[in-house]
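In: next comes the sequence, and after it the predicted model I'd like to discuss.
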Amino acid sequence: MSNDRLLARRDLEFMLYEWLKVDQLAARERFHAYDRDMFDSVLDLAEHLGTEVFAPINRLLDENEPRMGLDGRVIQPPELLTALRAFGESGLIASTFDEEIGGAQLPYAVRSACMTYLAAGSLATYAYPFLSEANAHLLVTHGTPGQIATFAIPILEGRWFGTMCLSEQQAGSSLGDITTIAVPQEDGTHRVFGSKMWISGGDHELADNIVHLVLARTPGAPVGPRGLSLFIVPRHLPDGSGEPGERNDVTLVGLNHKMGYRGTTNTLLAFGDGAHTPGAQAGAVGFLVGEVGSGLPIMFDMMNEARIGVGAGAVAVGYTGYLHSLAYARERPQGRPMNLKDASAPQVPIIDHPDVRRMLLAQKAYVEGGLALVLFCALLVDEQLTASTDDAAAEATLLLGLLTPIAKSWPSRWCLTANDLAIQVHGGYGYTRDFPVEQFYRDNRLNMIHEGTHGIQAVDLIGRKILRSSDGLRSLWTRMERSIAAATAVGGAPARHAAALAHHIAEVKAALEDTREVEALLANATSGLEAIGHVVVAWLWLEQECVARSGTGAFYEGKRSAAEYFFAHELPIVTPLLDTLRRRDRLFLDLDPNSL
């Protein structure tokens, strides 16, 4: 695949270096071994893997989805294993971890940019190491030294993969209804019994071992979320040397067949059904992480990391779809200018038609706005770790907590719209398999669902992150007000856009200031999520516009045009979205289900 149809390197460099000033992180102790040239070298590596290793197998995996053989093993194209081995050998999976456990202490902002290249190349391929990295991060944060050495280090070395096992057939997102049981044993382990549904990467033959992180409840535990504990349940129990030994009692029951994202196995797993250990003691051996009853708070560390990663993946697939449609629009001749009456005149590329330009500019605004959002969140992670003062680190934590549901859901919603527009730009060809944009749409459609649906993120944002505590929101408004003041001082379009942003911030504040009728407010939380998400992305576009205001050439002109589009055509939708919140609309609450 051509590099210019995967991700725009110039845009990444603009955001990392001209806007976020990520190269200045090298002055901090944690990142002292780096400079901009080294950051660029890591990006070169990710670009190579995404373009030359992942992208060439993206359609192959879509057309040859996983299947179960007669022996119960998963069958997938061998090219997938080759690609994942290349990724494992790159060392990228451990890049942000501490040097003392084999990491390279790369800034998260640079790592996030690398991830976007890989996900743009093949989201289904990258899902395996992406989930594994989050799994290892949880273990490093909450596991014992022995658990880190036994289970996290092989993942960071690229030899093992990891999963998160939460959902069950009767309890999808309602984790408090989980019924999987973990029975304590005299040797300190637990025996796990139950099943888990929708487990991405839950079974395959792509690694020596799979480390499952399983939510379960111990006997007598309280009902609901507080009764959940977290357990390491490996597919193979490590032997005395730490290598995969006997098979644990974890069974692949079936594969789910998805609309897109087909290269990633999605599984129904049984724990403790005895299929792999006939005659042995029943139950899958599990190792408790943290304390009994602390499973959900610990698991949320992995879930929140995964949620931001989902948003980044949505950006990646939206971005490559945009670049494919841009290239097609430049190459495809059709029609003539509206004011040209000569039917014998040569046809023009469709990019010359205003409506096609509208669709391309909308895509650009969505995907570059989404990329700015996930890179900004990644920089907040770096701030948490390395800020010069405790107050600055605390502010980064507040902002990241507030923005996590937005970073997951806004790109999943609007970069999917970008994929929809990419199909439209291709016309009839877009709805065929002659071009990859139809696969991009199918792959991206999952991102509004997994790791907490769009509606769940909305309730999290409004109900937990705003109504329970306004500290994060106040910190966000303070940041935005500084940007508005700076843009106002610049004058011209930035000042005009700053005034519009200030107006919509005031609208959000007014819609949320009445904390009565909380039930009605939460019933319309999705409108609130989308409105606040648009305000946040408008703010990030204002910041980009200010940086690009004096630049010359097509790149900077494109930035300014995309900012103008977002403020003229997108930000105004905030007003009607907030209207249902202001009115505390009760339609969804009072609607008789029998009337549907």
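Out: Thanks, I have the structure now. From a predicted model like this one, the values you see are computed outputs, not experimental measurements. Numbering: from 1, shown residues only.

In: going by C-alpha atoms from here, please, whenever you check contacts or count neighbours.
Out: OK.

In: with adjacent residues omitted, what lies nearest to L326?
Out: Excluding its sequence neighbours, the residue lying closest to L326 (CA to CA, 6 or more residues apart in numbering) is L360, at 6.7 Å.

In: can you check H257 too?
Out: Excluding the flanking residues, the one nearest H257 by CA to CA, 6+ apart is N266, at 7.5 Å.

In: list the contacts for the one you found?
Out: Residues near N266 by CA atoms under 8 Å, 6 or more residues apart in numbering: 198-202, 255-257.

In: that older thread, just confirm the residue nearest to L326 is within a helix.
Out: Yes: counting by DSSP: H, G, I helix; E, B strand; the rest coil, L360 is part of a helix.

In: how far away is it from G370?
Out: For L360, the distance to G370 (CA to CA, to the nearest Å) stands at 15 Å.

In: the two: which has the busier surroundings?
Out: Taking other CA atoms under 10 Å, L360 and G370 do not tie; G370 has more neighbours (29 against 23).

In: surely that one is in a strand?
Out: No: using three-state DSSP, the assignment for G370 is helix, not a strand.

In: any idea how far L542 is from it?
Out: For G370 relative to L542 (CA to CA), the value is 13 Å.

In: and what of W410?
Out: Counting by CA to CA, the gap from W410 to L542 is 17 Å.

In: go on, C114?
Out: Plainly put, C114 is 24 Å away from L542 if you go by CA to CA.

In: so between these two, which is more surrounded?
Out: Comparing C114 with L542 by neighbour count (other CA under 10 Å), the higher total belongs to L542, at 28 against 22.

In: quick one: secondary structure of the more buried one?
Out: Per three-state DSSP, the local secondary structure of L542 is helix.

In: and here is the other one:
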Amino acid sequence: MPVFKAPVDDTLFILNDVLGYERYMNLPGFSDASPDIVEAVLREGARLSEEVLLPLNQVGDREGCVRHDDASVTTPTGFKDAYRQYCEGGWLGLAAPAEFGGQGLPYTLHTAVSEYLISANMALMMYPGLTQGAIAAIVEHGTEEQKARYLPKMIEGTWTGTMNLTEPHCGTDLGLLRTKALPNGDGSYKISGQKIFISAGDHDMSDNIIHLVLARIEGAPEGVKGISLFIVPKFMVGDDGEPGAKNAVSCGSLEEKMGIHGSATCVMNYDEATGYLIGAENAGLKAMFVMMNEARLGVGLQGHAMGEVAYQNAVAYARDRLQGRALSGPKHPDKKADPIIVHPDVRRTLMTIRAFNEAGRAFMLWTALKSDVKHKSEVEADVQQADDLLSLVTPVVKGVLTDKGFDHAVMAQQMFGGHGYIEEWGMSQYVRDARIAMIYEGANGIQALDLVGRKLGQNGGRAVMAFFKEVGDFCEENRDNPELTLYTKGLKKGLNDLQAATMWLMQNAMAKPDNAGAASTDYMHLFGLVTLGYMWALMAKAAVEKRAAGAEGQEEFLANKLLVGKFYMERVMPETGLRKARIETGSDTMMELAEAAF
């Protein structure tokens, strides 16, 4: 069976030493999560991940979900009990508002724990993940009556939630949707239409499912300006707050998928189902994007988490698998062969994955802190800065971490040779599970277009200029520290490439929009390389300072941290020049070939 050990010590280093978690104790919720509480929560989350969720990961993959003749869906063996333990531990409501039964703790802590849970069992964690997004949308856009009616049971996990956007003919272009909403005259609506690819659309783990559904009210404008959002419960909720009669919503079929088999991905049919408007009429996308943006960060975390668990299994195999001898001579002369971890190309593979994983973890937690500041701070300037940076990097989190998560799952699978292609070893599942993260919640090509087409120019480029200044200031402030020279020089070179590519886009994309489209994916990954390089520079500085102050028994941990960071700067960061060169070729060549010639 595959192995997994939650990287608690690395998380604590990032929170405490790199990001200065204690500096945020003035924000609501942080004072209830002191460093000792944070560590206790992380270690308990690690236990749940390793002991409860991980053993069910292959079970879920083998069994999948089952739709029955009455349109009900059952989840794989053990999922229901594991979900019960998850809910009883209060994990679903960790960062949810206390006024509705949540614990009100930082989103940063929720993010840290979620990494472990997803690594252990991505498919099972889809169910609470969608619920948390639905909770966020109702918190921000629901009426007080809607919040009181739905949130407490969703936060405790008794009820779950979904998001219903996609239709058979309509994915990214939501303006084409056909699902209709007809007023009933009593404040409710009849919702009719079909939605596809609905994660957790039906299952047996909760007493009710609260669907958030995009639909067009009769007579509303065409396109995205006429879309509204509705709450459509699986079971109608009575005045006593309990589920009652079945609503006219059902699972028409389950999708047969490449991966995440334990997650019920449903075709949902709405046959004049009763729904309730959430937010304003024709403002459904605004409300749904609360859920979408949270989901995009969550999907970025999925990509990172899959890379981490795949890496851990590749390392375990590379230490154990005996094949050949080291190029420099036998390392284990008492054995018939050396373990493959002695070979430079194996080391290259493993070091590459690890360098991205450790920086990706820091990037996720850095981003989560921005979210906490945005939602909790009372200082207007801090809120604006956090909101700007969060908006800017969300497509980078989603696009880069999921692209790399899949790449790294494949690279880890390669370490197993032929055994990586055999299901019992588990590596095939990680590859298959990781692949969806590049597609859903906005395919990665869309994320790249969002970054280049919307986020760079937002508010006159305020966010990107602030990011450039933050990274540039770090390089300037630390350039005379000889222990950081490698990091500041590498980061500055990458930043220069990113700034030059940004300037090229400003000069060449307005008059010729295809240049922006042609550059977008390379630009997103260039941005990601620099951002992850910045995370490495921050981690290196923290490691150097901690070692100088007394390593507190972490000498080996800090030395390894600096070594992996050095690898990133030497072997990965130079890719910024490649990305910049591609961007500056423009769109002419790729657009010149006639459609018929493809």
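Out: The structure has been received and is ready for your questions. Since the model is a prediction, treat every value here as computed from it, not as a measurement.

In: report the buried residues of the helix or strand where A40 of the second structure lies.
Out: Here A40 of the second structure, judged by DSSP states H and E, is contained in helix 35-47. Using 16 or more other CA atoms under 10 Å as the test for burial, helix 35-47 of the second structure gives 35, 38-39, 41-43, 45-47.

In: and if you look at stretch 316-334 of the second structure?
Out: Residues of stretch 316-334 of the second structure classed as buried under the neighbour-count rule (16+ other CA under 10 Å) are 317-318, 322, 325-326.

In: which SS state does the residue nearest to M205 of the second structure when sequence neighbours are not counted fall under?
Out: Nearest residue to M205 of the second structure, sequence neighbours excluded (CA to CA, 6+ apart): K80, at 5.2 Å. Following three-state DSSP, K80 of the second structure is assigned to helix.

In: map K80 of the second structure across to the first structure for me.
Out: Aligned by TM-score structural alignment, K80 of the second structure pairs with L81 of the first structure.

In: where do the helices sit along the stretch 101-250 of the first structure?
Out: 108-121, 123-142, 145-147, 153-156 (DSSP state H, counting those that start in this stretch).

In: could I get those as JSON lines with distance to E513 of the first structure?
Out: JSON lines is the format used below for the helices of the stretch 101-250 of the first structure (distance: least, CA to CA, whole Å):
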{"stretch": "helix 108-121", "distance to E513 of the first structure": "34"}
{"stretch": "helix 123-142", "distance to E513 of the first structure": "36"}
{"stretch": "helix 145-147", "distance to E513 of the first structure": "46"}
{"stretch": "helix 153-156", "distance to E513 of the first structure": "46"}
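
In: please identify the deepest-packed of those helices.
Out: For those, the largest average neighbour count (mean count of other CA atoms under 10 Å) is found in helix 108-121, namely a mean of 26.

In: which residues does the helix holding A40 of the second structure contact?
Out: The contact list for helix 35-47 of the second structure, computed with CA under 8 Å, 6+ apart, reads 5-6, 8, 12, 16, 22, 109, 112-113, 116-117.

In: quick one: which of these is nearest G453 of the second structure?
Out: Of all those, A112 has the smallest distance to G453 of the second structure: 30.6 Å, by CA to CA.

In: so the closest one sits against L12, correct?
Out: No: taking contacts as CA atoms under 8 Å, A112 of the second structure lies outside contact range of L12: 9.3 Å.

In: mind naming the longest strand for the second structure?
Out: Secondary structure of the second structure per DSSP state E: the longest strand is strand 265-278.

In: now the element after that one, going C-ward?
Out: Toward the C-terminus, strand 265-278 of the second structure is succeeded by helix 284-320 as the next helix or strand (DSSP H and E).

In: what angle sits between the longest strand seen in the first structure and strand 266-271?
Out: Secondary structure of the first structure per DSSP E: the longest strand is strand 190-200. For strand 190-200 of the first structure against strand 266-271, the angle by axes from the mean of the first three to the mean of the last three CA atoms, to 10 degrees is 170 degrees.

In: compared with the second structure, how much does strand 190-200 of the first structure deviate?
Out: Superposed on the second structure, strand 190-200 of the first structure shows a mean distance of 0.4 Å to its aligned residues (mean CA distance after the TM-score superposition for the first structure).

In: show me what that strand is packed against.
Out: For strand 190-200 of the first structure, the packing partners by 3 or more CA pairs under 8 Å, 6 or more residues apart in numbering; DSSP states H and E come out as strand 161-165, strand 181-184, strand 266-271, strand 284-289.

In: any idea which of these gets closest to M299 of the first structure?
Out: That would be strand 161-165 among those, by CA to CA, at 8.3 Å.

In: which residue range of the second structure does that closest one align onto?
Out: The alignment of strand 161-165 of the first structure onto the second structure (TM-score structural alignment) spans residues 160-164.

In: distance between that stretch and the chain's centre?
Out: Its chain's C-alpha centre and that of stretch 160-164 of the second structure lie 17 Å apart, by CA atoms, centre = their mean, to the nearest Å.

In: which residues touch it?
Out: Stretch 160-164 of the second structure is contacted by residues 127-128, 130-135, 154, 195-196, 198-201, 206, 208-214, 291 when judged by CA under 8 Å, 6+ apart.

In: then stretch 470-490 of the first structure?
Out: Outside stretch 470-490 of the first structure, the residues touching it (CA under 8 Å, 6+ apart) are 395, 398-399, 401-402, 465-466, 494-496, 498-499, 501-502, 505, 539, 542-543, 546.

In: stretch 449-466 of the first structure too?
Out: By CA under 8 Å, 6+ apart, stretch 449-466 of the first structure touches 173, 303, 306-307, 310, 401-402, 405-406, 408-409, 448, 472-473, 522, 525-526, 528-529.

In: what's the matching range in the second structure for it?
Out: Counting by TM-score structural alignment, stretch 449-466 of the first structure falls onto residues 439-456 of the second structure.
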